[in-house]
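>>> sequence and predicted model, in that order:
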Amino acid sequence: MADSFATRAQLDVNGKSYTYFSLPTLGKQFDLGKLPYSMKILLENLLRHEDGGMTVGKEHIEAVAKWDAKAEPDTEIAFMPARVVLQDFTGVPCVVDFAAMRDAVSRLGGNAGQINPQIPSELVIDHSVQVDVFGRPDALDLNGKIEFERNAERYSFLRWGQKALENFKVVPPNTGIVHQVNLENLARVVMEREVDGQLLAFPDTVFGTDSHTTMINGIGVLGWGVGGIEAEAAMLGQPSSMLIPQVVGFKLTGKLPEGATATDLVLTVTQMLRAHGVVGKFVEFFGDGLQHLPLADRATIANMAPEYGATCGIFPVDAEAVRYLRLSGRSEEQIALVEAYAKAQGMWHEPGAPEASYSATLELDMGEVKPSLAGPKRPQDRVLLSDMQANFRKNVGPLVANRAPTDRQIQRFEKEGGGQPQAERLAAKPVCSKINIQDQDVELRDGSVVIAAITSCTNTSNPAVMLGAGLLARNAAAKGLTSAPWVKPSLGPGSRVVTDYLEKAGVLTDLEKLGFFVVGYGCTTCIGNSGPLPEAVSKGIAENDLAVASVLSGNRNFEGRVHSEVKMNYLASPPLVVAYAIAGTVDIDLTTEPLGKDRDGNDVYLRDIWPSNKEIGDVIAATVGPELFAQNYADVFKGDSRWNAIASPEGESFKWDEASTYIKNPPYFDGMTMDVGAIEDVRGARVMGLFGDSITTDHISPAGNIKKDSPAGKFLQSRGVQPADFNSYGSRRGNDDVMVRGTFANIRIKNLMMGGEEGGNTLYYAKDGGAGERMAIYDAAMKYKAEGTPLVVFAGKEYGTGSSRDWAAKGTNLLGVKAVVAESFERIHRSNLVGMGVLPLQFLEGENAQTHGLDGSETIDVTGLQDGAARRATVIARKADGSEKRFEVHVMLLTPKEVEYFRHGGILHYVLRQLARKAA
């Protein structure tokens, strides 16, 4: 390690002497007094990794030390996280890639044993449990049993990785959600590591293969979600190239009023930051309001950074962070190191401290926050509780406008005659399906809540909202209220600690009285693992094509994500999830209308059962303590009897099973040599898809249900897998044959080439001309690939929002897509495309496919790339009649390192060649 600025210093804590790189020492040469907390972490990272300029040089350190808050990002730096955290949906393909790289590096002359994580890498299995069973005491056990039966092959593979790979640990199923486990146990806040005979102390920083890795920002740890590709590179010791970011300050004042929750606060923050625009920026929270914001509330806000579009949403280390470390059972030695290091580095926050300089500043008085939800399909679309009924009625119209009328309706409306066109009259009339469920004859309508899920890391980590939901359930049950019979209620705690404090408070039984039994410890409904609806409900929805709803305490509600039969999805706090389960519909104003009637027939309103802030606080103080964390994390990597009973292969290299439909050696490295290619122009490409705004990674690579008549479903059936055993796309991410067929296969995706119809189809244009032939995107892509025809995708704004899903880039690559041209990209997906060798291009301001008159029938050239040196390229679109349209686009290879990765064919190819050269 170089030390150009002589910042190496010693810190004595716990009887140990630590070497650290002192920011106050650097501050004698540069004015660091107004540097934001997050920038101090970046600066320390550069000081510690300075290597004479090969990766980090003196000029990079100076660039951050002299950071100009208002400057547009244009200086590249290399950031190296201290550790990596993975979840199983994205972690399995990471381990698959490691196994494949072990084979590939051997073929290139290296040693398979070279391929190991170089930094601590921990995987939490939390995405595989589904809500198959609900509303009964044995739901947790039965869902766990089904989970292990479905995923035995994947889990066997992960157990191989746990044994074969160094610096790699697995937190087994049935423990908790990755971000909750990260917050409660894995996070160090300050790391210690022996390097070259010295014991170093440095900030805990993390990359995660889930976009909500930012939840850890709540405790002062800088980290964000990356694609599996970038995470693998970090695990292999490769720094991540990034531009020095702008930092938006978010000043919090006041405190939450009676009746408002952390969920309401984060939905407000998300709406404000989305409106401001923070994509690619850091967000840093400060202000006197922090002293009224418990750590769990901070983590809730930080968790939603992907929803407001920021790289991170970080809080500083302060007395509250230390209090949480003690509460969650960290050792006194670790706590002492955190506090001493933060204070020594000027990273400790005290109320009333001088404000840092920010690129822009927003401010919110938390006392003005009101109860809210978000939906029906985007987390930034906040809706006041009082406006929910109006929001539903406004949004349901387009969903039912094209609904085919039943014969009975047609006969009735023909008798009425006159006036409005029939379609308008039908849309204006309420539609219901009569079903029998739980031995009751009931009516299912548009807006009926069919899923009410307390799920996801956003809220299930927060004692205030979880105990709030339990107390509300207690008050409701005392009045004889229960969930509507057509509702599928579920409770997926963030960790076993949550169950313990719900039990200790005596409210778990009250939640169960309303049907909210624990169904599993994992992401469940929020990731799309909501499981099947009761058969009667499914038939009722299908009978009249009803626009039914889900209400979930999640962070994502994109189209097609929660459940394929549910068209409207609203994010809400856990107490409101319980309330809507009782109401049974979103077509209600809970601020003025009763939820139901008590045993004596009296109306019961939401205000009658809502617990007070003091009541919730008193219960937290009486129930949540360090002993709960200590007992639940004593053997966190050990697992239960099911986990330990799984057999797994031995050996340095993995023995691939050609018959497997879960784990397969991917084709990325087939035919790879040591020769590095060039970035060539794209010639004669066809348009695979023409998409609008807000195409999410869920649209591109769904995680949920595999339809039996989809390309992936047909493939699985051809391999002898029955539809009942399909599992989910997320669980099959270790098999490229399944995943490439699932790319762009979301049931709600709209390819404008198809007139806006839903589903993963396109028009295939044969080389001999003629009209486009309708077929599945996968089938068309394979035809084009057989002809040697490259593909491009056109899209609108915010392409690739959502989860840090590497398969959204991997699948795009394997379909043969060479370039994606969009109005704007979300940060992680753009990076993933680069990492997989797919060129991201951006329309000039104010331009898009429509302004250029593109309809998808054109052949496309992309010229002027100059082997990656060009900042702009030219797109030439040729119609069948020979006419041409030319326009310029931005080349979104943002750093020299990205250009280098792209020349290699992707980041993993780059790393493999580096390792093979070292071995030669």
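Yep, that arrived.

>>> drop to CA atoms for contacts and neighbour counts, all remaining ones
Noted.

>>> tell me which stretches of the stretch 251-400 of the chain form helices.
Secondary structure of the stretch 251-400 of the chain (DSSP state H, counting those that start in this stretch): helices located at 262-276, 295-303, 305-308, 319-327, 332-344, 388-400.

>>> of these, which stretch is the most buried?
helix 305-308 (a mean of 28; mean count of other CA atoms under 10 Å).

>>> I figured Val676 hits Tyr901, correct?
No - if you go by CA atoms under 8 Å, Val676 and Tyr901 don't touch, sitting 9.9 Å apart.

>>> how about the helices of the stretch 251-400 of the chain in CSV, adding distance to Phe30?
Putting the helices of the stretch 251-400 of the chain into CSV (distance: least, CA to CA, whole Å) gives the following:
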stretch, distance to Phe30
helix 262-276, 31
helix 295-303, 30
helix 305-308, 31
helix 319-327, 28
helix 332-344, 17
helix 388-400, 52
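
>>> skipping adjacent residues, who's closest to Ser694 in space?
If the residues on either side of it in the chain are set aside, Ser694 comes closest to Glu798, at 5.0 Å by CA to CA, 6 or more residues apart in numbering.

>>> next one: the one you found from Ala822, what distance?
Glu798 sits 8 Å away from Ala822, going by CA to CA, to the nearest Å.

>>> which one's more surrounded, those two?
Using other CA atoms under 10 Å, the more surrounded residue of Glu798 and Ala822 is Ala822, with 28 against 20.

>>> list the contacts for the more buried one?
Shown in contact with Ala822 (CA atoms under 8 Å, 6 or more residues apart in numbering): 794-797, 799, 840-843, 848.

>>> widest-spaced pair of those?
Distance extremes for the contacts of Ala822: the farthest pair is Pro840 and Asn848 at 14.3 Å, using CA to CA.

>>> mind listing what's buried in stretch 635-652?
When burial is assessed from 16 or more other CA atoms under 10 Å, stretch 635-652 yields the following buried residues: 636-637, 639, 643, 648, 652.

>>> please, which helix or strand holds Ser433?
strand 432-437 (DSSP states H and E).

>>> also this one, for the comparison:
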Amino acid sequence: MKHNTLNTLKKFKTGKKQAHFYSLPALGKSLGIDMTKLPVSIRIVLESVLRNCDGDKITETHIKALANWQPNEKREEEIPFVVARVVLQDFTGVPLLADLAAMRDVAEKMGKRAKSIEPLVPVDLVVDHSVMIDYFGTKKSLDLNMKIEFERNQERYQFMKWGMQAFDTFGVVPPGFGIVHQVNLEYLARGVHHDKKHDIYYPDTLVGTDSHTTMINGIGVVGWGVGGIEAEAAMLGQPVYFLTPDVVGVELTGQLRGGVTATDLVLTLTEILRREKVVGKFVEFCGPGTASLSTTDRATIGNMAPEYGATMGFFPVDDKTIEYFKGTGRTKQEVAALKDYFKAQEMFGIPDAADIHYTKLIKLDLGSVVPSLAGPKRPQDRIEIGDVKSTFTTLFSKPIAENGFNQPPAKLGREFTTSTGSILRNGDILIAAITSCTNTSNPSVMLAAGLLAKKAVKAGLKVRPHVKTSLAPGSRVVTEYLERAGLLNSLDELGFNVAAYGCTTCIGNAGDLAPEFNQTIIDDDLICAAVLSGNRNFEARIHPNLKANFLASPPLVVAYAIAGNITRDLMTEPVGKGTKGDVYLGDIWPTAKEVEDLMRFAMDPKVFRKNYDQVQSKPGKLWEHIEGVTGNIYNWPESTYIAKPPFFDHFAMKPDAMPSITGARALGIFGDSVTTDHISPAGSIKETSPAGQWLIEHGIRKENFNSYGSRRGNHEIMMRGTFANVRIKNLMIPPRPDGSRIEGGETIHQPDGRRMSIYDAAMQYMTTGVPTVVFGGEEYGTGSSRDWAAKGTYLLGIRAVIVRSFERIHRSNLVGMGVLPLQFKGRDSVDSLHITGSELFDIEGLEHGIKPQQDVTLVIHRPKGHIDRIPLLLRIDTPIEVDYYQHGGILPFVLRQLLSD
């Protein structure tokens, strides 16, 4: 037990017993601070700092600094936050496990115990990202897709089985149970934890290796997404360090109108909060409108915090939270402890806006929210449903520089015949997917989709034949309540058969289109579409040949699948023709009462308990048949999926001095909103790409390539895939005659001016000892918490990334890999400085030590001899990040600590 810090170890009553906890009210009394005015999210973090105070990594100074949080002070203090647990998904979990295995190799080589490398907090890996929609539209889709999943991923799953027996605190939820965030919400989340050894209760907190970890904020759990690099450090006993955040309050009032869904609300909030620039801030919801929302509606809003840029979208614990824990089958003791604990901490209930001191308060009347979609390229680009047709029509002919598709207007209405005689048009919806944790966790929108399908079938409507339909519930509980509500058959009749329990279309696992569709799209440069109930619609993420992707609620996904083309105005035109003529959206849209009447099927504690009991008792025959090697050390068999990572190849107990950056070349110059998908794609691997060529050289046929995401355990593929997204635009490549930009991962090698893949150029620069840098615009690294976007950058020899602004997680990941994140100051940019990639670059100002957020100088050597000196801001934000960088990254830093004990 930690020492009784500031006399705050107190007792509270839960059930018939008295239990210990670190009391925030007692801390407030000790320090003379009214704790009830602090944002609730800050108080939960403060409890962790208080409870874990050890006088070393966490001191009383840290406690007092955070307890004295002020809404608008300059943010200079770092918080050492020790989380209760870590959650992984398999795309990020496999490389993390590979790093741990490699650390054990180092430990053994240095004569240390291999078991000294062991997670110190519970770690759960949920296998949800590996299943693809190869089969759809039949009752056999689920079984067929799972069989293919296991065939493709056998080597990865064998590696996971090794990890389960090698590490004491490492558990796996096997494939087929659901999406990590929904499983986390329904099963893994505890509300409060009980340290039985010391009889201390404390709140559930976590980090996860997926940006949408924030869905857990909907039930009052503080947690957010980090890269696998940071998660690894958290697993191995390091606090998660971050700058004390601003906390933006969002006051919700009123209530949603009939026909408006939680999806419409979250798309509205995403647009508002992205505009309010909440990047890197805590967002905390308050007010009577917040209190009226169901817990699953709150989870939908929390889920999309990465899309509006916040670290969290937090909802305090209240009676709705307690109802959710009861409904999802938690024990009576757990539910009672949750309520009693938060009441004892004076943190129970949704506060009014006036109760809390927020950095800023944003207000939204729920009654102002209208049905919406978002797209065609970003989740914050909301479109009211009545404006979808006109927006797409306008963008169809707009220049690419203005976010358009640069197509002749007359082409929009033309028909194009495929090799099999099918007809395609621009705007045709080729993928309609009910997918993603964002909405599949929410019974109200899932039941609405089923009700709409039931009415559509009754009216005689059918889905257009060119549409690839799929239903990928976030957990098996969803299928159960849809079936009990009598809605599953109707979804089946429209082709929305259950095809998988996993992250499918939203992560880029939509599977391929018919070959003739792909060929026609490519040959005739068609702008076809996907509509999905997801959270991400970045270019090339859903499918490399679909350039227009729209986020929508599950019932709207079904409606658009029937309509078949995004230019059908569902507010004024019929959705389709039924047995009795035209059918309009209003004819089949479910009422709020119809949805409410079926909600009783959605929250059955027995169903939840029965389902999740099978994680251990009946994980499925496919999983049971997977055999992994045993022992504390992995034997690294030859595999194109799993390879020993190179990050510790030259490990020594003392770090090398960081070499200076002089005479660097630009490997890439990119524009605004470059996502981690652009930097490190998760989807399909092209045969002609460096990664595809490597696989072919190693005897892998195209049909067995799988995806970049599933091959993240092999650095040879991932470094070749870095900056290899088919839609990325390197501004070093001259534009076409019409001004449009060439897409794909290529660059100009200097000084010879040859055009080649970014990977090949990087290898040539490394061979000749030339350091490289990358330039970008605003919001560099937005999107998924993808550690390979930073790992790949490091392995290509890139020493610094210089941009207008960073998204939170990617900046942190770059530091964690020993890559300098640098930011232009004022109005400086690549454009204003006329940087073309023909220059040489030096970074000055690091020679005499590093301080957080200091100024450094970019020295630009122009081809004709002119030299410019430009000030930059070093985005190493905290003292611990200085240590990470000086050690060559967070992983060697942590390994040196573990091996020195």
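That came through fine. For clarity, every value in this text was computed on a predicted model and none was experimentally measured.

>>> more neighbours, Val676 and Tyr901 of structure 1?
Neighbour count, other CA under 10 Å: between Val676 of structure 1 and Tyr901, Tyr901 has more, with 22 against 15.

>>> what does the more buried one correspond to in structure 2?
Aligned counterpart of Tyr901 of structure 1 in structure 2: Tyr884 (TM-score structural alignment).

>>> I'd guessed that match sits against Gln897; true?
No - the pair Tyr884 of structure 2 and Gln897 fails to qualify as a contact (CA under 8 Å) at a distance of 11.8 Å.

>>> what's the single longest helix found in structure 2 aligned against in structure 1?
Longest helix of structure 2, by residue count under DSSP state H: helix 90-109. The aligned range for helix 90-109 of structure 2 in structure 1 is 88-107, by TM-score structural alignment.

>>> nearest to Leu200 of structure 1, of the helices of the stretch 251-400 of structure 1?
With CA to CA as the criterion, Leu200 of structure 1 lies closest to helix 332-344 of the helices of the stretch 251-400 of structure 1, at 11.2 Å.

>>> now the closest one on structure 2. Mean distance?
Using mean CA distance after the TM-score superposition for structure 1, helix 332-344 of structure 1 ends up 0.3 Å from its aligned counterpart in structure 2, as a mean over the superposed pairs.

>>> now do the same for Glu368 of structure 1: its match in structure 2.
Residue correspondence to structure 2 (TM-score structural alignment): Glu368 of structure 1 is matched to Ser368.

>>> for the residue nearest in space to the middle of structure 2, give me its contacts.
The geometric centre of structure 2, computed from its C-alpha atoms, lies nearest to Ser211 (CA atoms, centre = their mean), at 2.8 Å. By CA under 8 Å, 6+ apart, the contact set of Ser211 of structure 2 is 224-226, 306, 783-785.

>>> if you set the cut-off to 10 Å instead, what comes out?
With CA atoms under 10 Å, 6 or more residues apart in numbering as the criterion, the residues that contact Ser211 of structure 2 are 224-227, 303-307, 311-312, 783-786, 809.

>>> what do you get for Leu252 of structure 2?
Residues touching Leu252 of structure 2, when contacts are defined by CA under 10 Å, 6+ apart, comprise 285-293, 352-353, 362-367.

>>> which residue comes closest to it once chain neighbours are left out?
Nearest non-adjacent residue to Leu252 of structure 2 (CA to CA, 6+ apart): Gly289, at 4.5 Å.

>>> related to what we said a few turns ago, assign a three-state SS to the match of Tyr901 of structure 1, would you?
The assignment at Tyr884 of structure 2 comes out as helix when based on DSSP: H, G, I helix; E, B strand; the rest coil.

>>> doesn't Leu895 make contact with it?
No - at 11.4 Å, Tyr884 of structure 2 does not count as touching Leu895 under the criterion of CA atoms under 10 Å.

>>> what comes up buried for stretch 850-859 of structure 2?
For stretch 850-859 of structure 2, by 16+ other CA under 10 Å, it's 850, 852-853, 855-859.

>>> make that stretch 367-385 of structure 1, sorry
Taking 16+ other CA under 10 Å as the basis for neighbour counts, the residues of stretch 367-385 of structure 1 that come out buried are 367, 369-385.

>>> one more: stretch 74-91 of structure 1?
Residues 76-91 are the ones in stretch 74-91 of structure 1 that count as buried (16+ other CA under 10 Å).

>>> same check, this time on stretch 95-107 of structure 2
If you call a residue buried by 16+ other CA under 10 Å, then stretch 95-107 of structure 2 has these buried ones: 95-107.

>>> of those, closest to Leu142 of structure 2?
Leu142 of structure 2 lies nearest to Pro95 out of the buried residues of stretch 95-107 of structure 2, by CA to CA, at 27.0 Å.

>>> roughly how far out does stretch 197-216 of structure 2 sit from the chain middle?
In terms of CA atoms, centre = their mean, to the nearest Å, the gap separating the centre of stretch 197-216 of structure 2 from the centre of its chain is 17 Å.

>>> what does stretch 547-567 of structure 1 give?
15 Å.

>>> which non-adjacent residue is nearest the residue nearest to the centre of structure 2?
Spatial nearest neighbour of Ser211 of structure 2, excluding adjacent residues (CA to CA, 6+ apart): Gly225 at 4.1 Å.
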